[in-house]
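**Q** The following block contains a protein sequence and its predicted model.
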Amino acid sequence: MSRIIKSCMQSILKGVNLIMGMVGIAMILYGFWMVRVWQRDMGGSSFDDFNSTAPWFIYTFLGTGITLCFLTCLGHIAADSANGFCLCCYMVIISVLLLVETAMAADVLLNSDWEKDLPEDPTGRFHDFKAFVQSNFDIFKWIGLLIILGQGLSVLLAMAIRALGPNQCSNYDSDEEFTPARLPLINNNAPQPAYVIGDSPFANKNEAWTTSK
């Protein structure tokens, strides 16, 4: 029974990880698109020739997407192997990410001048993304809530899988590992006696004559 519960938890953890993986892939693709648009606006010049601040928003977007994809891979490996070290690393990283997301959400909601804390974005993609989020606020609200709930559920599932342990179901292996306690009724290969039987004193005369000859 414990093996079935553990297998279900591992499958659910892998499914929850897919949510973060899909979000990470979408962020990476959108980040590459922003890089392409920015290079087109620059007229094909290199990054060093563009005398302004770094495009921090694009780098942050790409870094966040890569981090989510890395967490997806780590969570899949930890759920599949049920290794205690991998599960601990996964829980710590997800917990830190949740704290960072909570702090950012609190700063946006409580601080009306939160945009002043950010450096200037030379690409203009930040303002475009902000306008897009504001125009589709209901959709992004549910997406953000789904991501946060998925991360919290991932931590709980990782804690439960770690509590069960990697060798929790080792005592319920198949009967093939155990030797049979009873022998078959008919055994064609009779065991050989441990002692040696000498020649019979009443040997056949023909055999004795053949030996002497």
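**A** Structure's in. What do you need? Treat the numbers as computed from the prediction; the structure is a model and nothing was measured. Residues are numbered from 1 along each chain as shown.
**Q** From here on, just use CA atoms for contacts and neighbour counts.
**A** Noted.
**Q** So which residues of this protein form helices?
**A** Here the chain has its helices, by DSSP state H, at 2-42, 56-81, 84-110, 125-135, 137-164, 205-212.
**Q** now for these, which one comes closest to residue 177?
**A** Nearest to residue 177 among the helices of the chain is helix 2-42; the distance by CA to CA comes to 18.1 Å.
**Q** sorry, back to before: residue 179 is nearest to which of the helices of the chain?
**A** helix 2-42 (23.7 Å).
**Q** Tell me which other helices or strands the closest one touches.
**A** helix 56-81, helix 137-164 (3 or more CA pairs under 8 Å, 6 or more residues apart in numbering; DSSP states H and E).
**Q** need these in CSV with distance to residue 208 and mean neighbour count, can you?
**A** Below are the helices and strands packed on helix 2-42 laid out as CSV (distance: least, CA to CA, whole Å; neighbours: other CA atoms under 10 Å):
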stretch, distance to residue 208, mean neighbour count
helix 56-81, 74, 19
helix 137-164, 77, 16
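**Q** for comparison:
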Amino acid sequence: MGRILRSCLQSMLKMVNSVGGLVGVAFILYGLWMMRVWYREFHSDRTLPWFIYTSLGLGVSLCLITCFGHIAAETSNGHCISFYMVLIFLLVMLEAAITADVILNKDWEEDFPDDTTGRFNEFKNFIRSNFELCQWVGLTIVTAQGMSIFLAMILKALGPHRGSSYDSDDDSVNARLPLLRNQVQQGATYVCDPHVPYKSDSWNVR
């Protein structure tokens, strides 16, 4: 029963963790597309704007966190799960801080550097024109992150799976048994000196 529960939790953690990976891949593709447009329109300037670097960095970070989450779910190692939960928690705190700044601060656009590509303005206009869709996407991402932390906590509480280690211990004990028997049999043998006369059992009894 415990093995089935652990397997279900691992599968669920991998599933909700994959949401962050999909978002990361989307950010990477968007950043590569903006990089292509930038090099096509601005041949003389090889310095990429901050918005492109931010998209690529955020996408790579999300993909790395997703890969680490899959490793933590598969191994069920306590240290890996704890580090994964810390990463997800820091990511949620960063998202909450940016959301609070956008909602509470009317001049939040001044907190970001100037974007010479104009892609940042297009990104803002896209969010404003599709606010309901973006709201549902953001809610799905935050829910998946919260579920990841919750499932990771339960998986950590169950502890690592030791079934394989028990099997390996039994195999090693069985492998050592013939060697022990051989040692006992070798210890029970007697070495006879050819110069010492042989004594019969009746003589030993006397």
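**A** Thanks, I have the structure now. Computed from a prediction, not measured in an experiment: that's the story for all the values here.
**Q** what TM-score do we get after superposing?
**A** In this superposition the chains share a TM-score of 0.78, using TM-score structural alignment, normalised by the length of the second structure; 177 aligned residues with a CA RMSD of 2.5 Å.
**Q** Let me have the helices of the first structure in TSV, extended by distance to residue 171 of the first structure.
**A** Formatted as TSV, the helices of the first structure follow (distance: least, CA to CA, whole Å):
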stretch	distance to residue 171 of the first structure
helix 2-42	11
helix 56-81	18
helix 84-110	20
helix 125-135	53
helix 137-164	14
helix 205-212	62
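**Q** Tell me which of those helices lies nearest to residue 178 of the first structure.
**A** helix 2-42 (20.0 Å).
**Q** Which one of the helices and strands packed on helix 2-42 of the first structure lies nearest to residue 32 of the first structure?
**A** helix 56-81 (7.7 Å).
**Q** before we move on, back to that, present the helices and strands packed on helix 2-42 of the first structure as JSON lines; the columns should include distance to residue 101 of the first structure.
**A** Formatted as JSON lines, these follow (distance: least, CA to CA, whole Å):
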{"stretch": "helix 56-81", "distance to residue 101 of the first structure": "11"}
{"stretch": "helix 137-164", "distance to residue 101 of the first structure": "8"}
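**Q** which one of the helices of the first structure lies closest to residue 170 of the first structure?
**A** helix 2-42 (9.3 Å).
**Q** now the spatially most central residue of the first structure, nearest residue through space, not along the chain?
**A** Residue closest to the mean C-alpha point of the first structure, counted by CA atoms, centre = their mean, is residue 76 at 1.6 Å. Counting by CA to CA, 6 or more residues apart in numbering, residue 14 is the residue found nearest to residue 76 of the first structure once chain neighbours are left out, at 5.5 Å.
**Q** Map residue 86 of the second structure onto the first structure.
**A** When the first structure is aligned by TM-score structural alignment, the residue opposite residue 86 of the second structure is residue 92.
**Q** What is the burial count for that match?
**A** 13 (other CA atoms under 10 Å).
**Q** what do you get for residue 115 of the second structure?
**A** Considering only other CA under 10 Å, residue 115 of the second structure is surrounded by 13 other residues.
**Q** Return the residues in contact with the aligned partner of it in the first structure.
**A** Under the alignment (TM-score structural alignment), residue 115 of the second structure maps onto residue 121 of the first structure. By CA atoms under 8 Å, 6 or more residues apart in numbering, the contact set of residue 121 of the first structure is 53-57.
**Q** Of those, which are reproduced in the second structure?
**A** Among those, those whose aligned partners also touch in the second structure, counting by both residues aligned by TM-score structural alignment, their matches' CA atoms under 8 Å, are 55-57.
**Q** Quick one: the residues you listed as TSV, columns for distance to residue 105 of the first structure too.
**A** Listed next are these as TSV, based on distance: CA to CA, whole Å:
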residue	distance to residue 105 of the first structure
55	22
56	19
57	17
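**Q** of all those residues, which comes closest to residue 26 of the first structure?
**A** For these, the nearest to residue 26 of the first structure is residue 57 (15.4 Å; CA to CA).
**Q** Run through the residues that contact the equivalent of that closest one over in the second structure.
**A** Using TM-score structural alignment, the equivalent of residue 57 of the first structure in the second structure is residue 51. Residue 51 of the second structure is in contact with 115, 119-120, counting by CA under 8 Å, 6+ apart.
**Q** I'd like the distance between residue 51 of the second structure and residue 143 of the second structure.
**A** In this view, residue 51 of the second structure and residue 143 of the second structure are 26 Å apart by CA to CA, to the nearest Å.
**Q** Which residue in the second structure aligns with residue 135 of the first structure?
**A** So residue 135 of the first structure corresponds to residue 129, using TM-score structural alignment.
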